[in-house]
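*Asks:* How does the following fold in three dimensions:
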Amino acid sequence: MAPSLYLFLFLLIFNSGNRVASKSKVRSFPEGFLFGASTSAYQVEGGAFDDGKGLSIWDVTSHEKTSPIQDGSTGDVSANSYHFYKQDVEIMKDLGLDFYKFSISWPRILPDGFANNVNKAGIDYYNNLIDEMLNNSIKPFVTMYHWDLPQQLQKIGGWTNPYIADWFKDYASVLFENFGDRVKHWITINGPSEICYGGYGSDLLAPMLNMTGIADYACAKNVLLAHANAYHLYDEMFREHQNGTIGIALNFTWFEPTSDNPDDHQAARDARQFLFGQYAHPIFTKEGDFPEEFKRKIAGKSAEQSFKRSRLPELSATEVTAIRGSADFLGINSYTTKMVYRDASIEGMYPVPSYMDDMGVVIVKDSMWPQSQTDWLQEVPWGFYKMLREVNRLYDNPLVYITENGWSTAGGLLDEDRIRYLRNYLSALLDAIDAGCNVQGYSVWSMIDAFEWRDGYNAKFGLYEVDFSNEDRSRTPRKSAFIYKEIIKSKSLDPHYEPEVYLEEVPENEEKKDDYVYNK
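*Replies:* Below is the predicted model of the structure:
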C-alpha cells in the first residue's frame, strides 16, 4: 500500500475515534478560576515612532523594500492602543475580564535596548494603562518580551549574543522598579520556540535570520538564561516587598502519531521535545537541562555532519541550576494539533543541518479537521486535552495559565466558528481539570483584532472587530464577545446559550454598520 494511502486511511479511522463528544449540559469552572484576554505590544499599540520609542526588529522588517507581510501592511498604527488604551480598558470592563495579558515594548522603554537611556514617555504610557486597568478591577498580566526586540540589539546578534541575558536582566529591573508595585503577575518571555526557530532558524518571523540548526539553538540557550536572570532578580530584590509571581509562556502544539507503529510514537515524542521540551524541561523538571534524547539526537546528527561538537550549546552545571525551578507558573500558548510520522521519505526533505532534520519527523494535518483563516490553525480540542495531561505528567502538575488560545476568521461579526472553537476547547480544558490538571486561568487570543505578523491584517483573531480603515479604529463586538462575556459572568460553559441582545442579522453593508445596535 502506498504511504500516502496508508496515512489517509489511518487518519479516517483515527479521527473517528478522537472527536470530542458534544457536551449538552452546563459545566461550571472551579471557584477562583480566572478569565482573561491577550494582545501584544507590536500587534495592537501602533505609535511606532511616537514619543521617543526606538526601532524594533518588526519596525524594520515590516518596512523592507520587498515586504514579507502578506498584505504589505505594518504595525505602525494597528489598533492604535497607544492612543486608545482607555477604549481597550472599557472593552475589558464590558467583557468582565479578571485579567488582561499584554506586553511591554522593550524599545518603547529602552529605545536602544540598554538601561542607560530610559524613555519617560514609555514609562508614563504603561503606568497610565496599568492604573486605568486597576481602577476597573482588572489584573495586569504583563509580558516583558513578545518578539519586538530593539533593533540596536539585533545589530549585535540579538538573541544569539550571550550578553543578551544580562541586557534582559537590566530591562527587567527597570520594569520591576517602575511597575512592580502594582503588577503581581509577570511573564518574562512569550513563545521562545517562535522567537528562536521562527526568527533565527527560519524566515517566518523577524529578524528572519534563517540559520537553522545553529542560530535557533544558540537563541534557545540565551532565552532560557535571560528568563532565569529575570526570575532570580525578582526573587532576590523585589519579591519580598512587591509580593508578585513570575513565569514564562511557552508554545504547545500536541503532536499525535499517525499509527500505532512504535516509530511513529517516537516521532511524536521527538516533535514534542523539539517544540516545547527544550524550553519546559530545563525549567520545570527536577533534573533540569535539555531533554536527554533531544541532546543525543542533535549531537549524533552534528557528528554525522562532521561538526567538531554538538550544534546545541551545552548548559553548564551552574546554568542548569540557575534555570531549573525558575518559574512560579507555566503559561501555555496552545491553538492546535498536528499528526506526525517517520519513514524513509524524510531523507532529503529538510536542509542539512537544520532543526527539522534534527527532529526527523514528517508533520501533517488532517483535512477533516475544521480549518481557520490561518493555514496552521485547525480545531482539534481532544489534542488540547491530551497536551494538558502530558504537561501534568512530565512536569509534576505545575500551576498553569492558558495564556493564548484562539481562532482566526476572515472577518465579520457573526463568528459561529470561533464560538464553536472556544466552547470545544474550554470543554476540553474542563475535562483536563477534572482529570487533575492544575489550570487556574484562561486567556483568549485576542481581545481585539491585531497585526498578525506575516499574515498582516488578513487573519482576524479578535473578539472585537477593529476597523483598520478609519482613524478612530472603532472596536465592535463580535457575537463571540457576548458568548465569552456570559461565560465569564456565569463562570460556566453553557453550549446552548444564545445572547438575547444580539441581532439575528448583522448588516452586510459596511455603510450600515453604524445602525447595528447591541445592548451592553
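
*Asks:* make it CA atoms for all contacts and neighbour counts henceforth
*Replies:* Will do.

*Asks:* doesn't P111 make contact with K53?
*Replies:* Yes. With contact defined as CA atoms under 8 Å, K53 counts as touching P111 (5.4 Å).

*Asks:* Name the residues of stretch 472-485 that are buried.
*Replies:* Residues of stretch 472-485 classed as buried under the neighbour-count rule (16 or more other CA atoms under 10 Å) are 473, 475-485.

*Asks:* Report the set of residues contacting both of K53 and P111.
*Replies:* N119 (CA atoms under 8 Å, 6 or more residues apart in numbering).

*Asks:* Which parts of the stretch 51-200 of the chain are strands?
*Replies:* Assigned by DSSP state E, counting those that start in this stretch, the stretch 51-200 of the chain shows strands spanning 99-103, 139-145, 185-190.

*Asks:* Can I get those strands in a markdown table including mean neighbour count and distance to G47?
*Replies:* Compiled in a markdown table, those are given as follows (neighbours: other CA atoms under 10 Å; distance: least, CA to CA, whole Å):
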| stretch | mean neighbour count | distance to G47 |
| --- | --- | --- |
| strand 99-103 | 24 | 15 |
| strand 139-145 | 23 | 18 |
| strand 185-190 | 24 | 22 |
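
*Asks:* and N117, which of those is closest to it?
*Replies:* Taking CA to CA, strand 139-145 is the member of the strands of the stretch 51-200 of the chain nearest to N117, at 17.4 Å.

*Asks:* Not counting its own residues, what contacts the closest one?
*Replies:* 98-106, 130, 133-134, 172, 175, 183-190.

*Asks:* if I read this right, I346 contacts V362, doesn't it?
*Replies:* Yes. Here I346 lies in contact with V362, judged by CA under 8 Å, at a distance of 6.7 Å.

*Asks:* higher neighbour count, the two?
*Replies:* V362 (20 against 14; other CA atoms under 10 Å).

*Asks:* Test my guess that that one contacts R342.
*Replies:* Yes. Distance between V362 and R342: 6.0 Å, which falls inside the contact criterion (CA under 8 Å).

*Asks:* quick one more, to check against the first:
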Amino acid sequence: MFPRGFAWGAATAAYQIEGGWQADGRGPSIWDTFSHETGRVFGDQNGDVACKSYELWEEDLRSILQLGLTHYRLSVSWARLLPDGTTQHVNHKGVEYYNKVIDNLLTANVTPMVTLYHFDLPQALQDQGGWKSPNIAALFDSYARFCFQTFGDRVKLWITINEPYVCAKLGHEDGIHAPGLEEPGGRAAYLVGHNMLRAHALAWHSYDAFFRPKHEGLVSLAINSDWLEPLEPDCAEDVSATERHLAFTLGWFAWPVFVSGDYPEIMRAVIDANSKTHGFNSESRLPIFSKDEPPILGTADFFALNYYTSRKVTSGCGHSDILSMKSDRGAQEVLDPSWPISGVSWLAVVPHGLRRLLSYIKKNFSDPAIYITENGFAQVGSLEMEDVQRGKFYTETISEVAKAITEDGVNVRGYFAWSLMDNFEWADGYSVRFGLFHVDFSDEKRKRTMYRSGREYAKLILKYSTEHEGPHPNH
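*Replies:* As a prediction, this is how the structure comes out:
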C-alpha cells in the first residue's frame, strides 16, 4: 500500500520544544516577546523551558528510535543561529547544537526534514518591520543560504516557511499569534503572505543555483489547508463559496507556486472589487509580484501539506460590512455534527477529508509528489495515557492515505504525525496535548512517556515499512 522509501515521521518545532530561550547566546524571538505579555497565552505560559530539548536532545532521539521513525521533521531557530537575524553575528553554540541533532539522526538512520521558519522570527527583525517590511525577503534568503551552506551536506529535505497562512492571518490580522498585530482590512495579512512567498522563492532559487548541484536536495514550503466541501452540494452559491474559500486558503500560497506564478484569479477579483467598494482606489490590498524578482512559479520540489480537519461551507459571512480576509472570501464554515471533536473545538476528526484533499491537490496542482508534513489529534483536560481515540485516529487516517495512493493514484511520499511529544501549543500553551509521547511539565527532567497512540503508530510503521526490503532512500 505504501511505496518503497515512504517517509514515516513525526514533527516538532524549535520554539515549542527547545526551551533554553536565553541559553548560549540565543537571541529573542517574537514568540518570546508575545508569550511574556500578560493575557496572550493560556495561563500566561511560555516556551522559556518547554520540553528542554536544547538540554535533553538525547531523550528526543530515544523517543524517535522507540517509534521506529524513518524521518524526523524539526525546525531550526533563526534566533538561536543568528541572534540579530543577520549573518553578521553567527551563534556558534547554536550551530553546534543543530549539527549534533542532524548527525545523531543520520547515525541512527533517520532522515531529517528541516524547516527554516516555524513562526519564530528574531525580535530584532520584527523591530525593523518584520514580515511587513519589503526587506524581509532578502534577510530570509541570507539566513536560508547560511543554513544550506552549514547543514546542506547532510540535510536533503528542506521546508522554507511553515504555514504562511497562519503567520499572516493569526499574527497580523487576528492578533492571536505573535507578533500579535490586530490590523483589520486584510492589507497587513496579504502583505505578510506576499513577503513570505517572495522570501520562499528567493531561498528556493538560491538553493537551486548554488546548492542543489552539489547537495541534490529538495525544497518546498509547508501549506496548511482544511478540506472544504459545500454544505449543500446542489446549491450553486455553496459550491461557489467553497471554491472561493479554497482559493483564499490553500490557493493563496499553492496557486502562485504550482500553477500560475500569481494569486488565484477569483482571489484577486474579489479583493479588488471589495477594495474599490471601501474606497481603496489607488492600489489593491493584494500586492503584485514584481517582474524584477525571481519568479514564484515552480519554486517547490514537492507539495508539503499540513492537514488537521475539514469543514462544510455555505455562502455569506457575518461581518460583510467590515473589510477583512473573512469578508473578502464571503464564506461561512459549518461543522458537520456527525464529525467527532478532538479536544479543541476547532478540530473535528475527519480522516476521509485528507484523502479528498490529496485527490484535489493531485488534480489541481499538476500531480505533485506530496509529503503530509503535519497531521494530529489533540487531547485536553484529564490526561489519558491509554488514548484509544488517538490511536484509532492514526489507524483510520493512515488507511485513508493508503487509499489515496492505491485507489486514487496520488503520489504521497511521506506522513509526519504532529507531534513527537506534548509541547507548547502556541496560544493554547500546555493545555493542549498532541504528542505521541507525554511530557511531564512538572518534572524538572521533563520525563517523556509513550502514549498508547505512540505504540499504535509504531506498530503501523513497523507493519508498512517492512513490507519492502532494502534501505530507505533519503528522499
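
*Asks:* Any chance you could compute the TM-score here?
*Replies:* Comparison of the two superposed chains (TM-score structural alignment, normalised by the length of the second structure) gives a TM-score of 0.95, and 461 aligned residues with a CA RMSD of 1.4 Å.

*Asks:* Translate Y15 of the second structure into the numbering of the first structure.
*Replies:* In the first structure, the residue equivalent to Y15 of the second structure is Y42, according to TM-score structural alignment.

*Asks:* any idea how far that match is from S326 of the first structure?
*Replies:* Shown here: Y42 of the first structure relative to S326 of the first structure, a distance of 27 Å by CA to CA, to the nearest Å.

*Asks:* Looking at those two, which is more packed in?
*Replies:* Comparing Y42 of the first structure with S326 by other CA under 10 Å, the one with more neighbours is Y42, at 29 against 23.

*Asks:* tell me which element the more buried one falls in.
*Replies:* For Y42 of the first structure, the enclosing helix or strand under DSSP states H and E is helix 41-44.

*Asks:* Give me the mean deviation of that helix from the second structure.
*Replies:* In this overlay with the second structure, the average offset of helix 41-44 of the first structure from its partner residues is 0.4 Å by mean CA distance after the TM-score superposition for the first structure.

*Asks:* What is that helix packed up against?
*Replies:* Counting by 3 or more CA pairs under 8 Å, 6 or more residues apart in numbering; DSSP states H and E, no packing neighbours are recorded for helix 41-44 of the first structure among the helices and strands.

*Asks:* so what's the alignment partner in the first structure of R212 of the second structure closest to, chain neighbours aside?
*Replies:* Correspondence of R212 of the second structure to the first structure, assessed by TM-score structural alignment: R239. Excluding the flanking residues, the one nearest R239 of the first structure by CA to CA, 6 or more residues apart in numbering is T245, at 7.8 Å.

*Asks:* Would you agree that neighbour is in contact with L399?
*Replies:* No. Applying CA under 8 Å as the test, T245 of the first structure and L399 come out as separate, 11.3 Å apart.

*Asks:* what's the aligned residue in the first structure for Y72 of the second structure in contact with, if anything?
*Replies:* Aligned by TM-score structural alignment, Y72 of the second structure pairs with Y100 of the first structure. Neighbour list for Y100 of the first structure: 36-38, 92, 138-141, 443 [criterion: CA under 8 Å, 6+ apart].

*Asks:* hmm, 7 Å instead?
*Replies:* With contacts taken as CA atoms under 7 Å, 6 or more residues apart in numbering, Y100 of the first structure has the following neighbours: 36-38, 138-141.

*Asks:* Would you convert those into CSV that also reports distance to Q371 of the first structure?
*Replies:* Formatted as CSV, the entries for those read as follows, by distance: CA to CA, whole Å:
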residue, distance to Q371 of the first structure
G36, 25
A37, 22
S38, 22
I138, 33
K139, 33
P140, 32
F141, 30
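
*Asks:* what residue of the first structure matches up with K156 of the second structure?
*Replies:* Residue correspondence to the first structure (TM-score structural alignment): K156 of the second structure is matched to K184.

*Asks:* Over to G454 of the second structure?
*Replies:* Under the alignment (TM-score structural alignment), G454 of the second structure maps onto A481.

*Asks:* Can you point out the buried residues in stretch 272-282 of the second structure?
*Replies:* Using 16+ other CA under 10 Å as the test for burial, stretch 272-282 of the second structure gives 272, 274-275.

*Asks:* hang on, I meant stretch 341-359 of the first structure
*Replies:* Residues 341-342, 353-359 are the ones in stretch 341-359 of the first structure that count as buried (16+ other CA under 10 Å).

*Asks:* what's the closest of those to Y6 of the first structure?
*Replies:* Minimum separation from Y6 of the first structure among those (CA to CA) is found for Y341, which lies at 11.6 Å.

*Asks:* got a list of what L224 of the first structure touches?
*Replies:* Contact analysis of L224 of the first structure by CA under 7 Å, 6+ apart lists I323.

*Asks:* same check, this time on D170 of the first structure
*Replies:* Residues near D170 of the first structure by CA under 7 Å, 6+ apart: A115.
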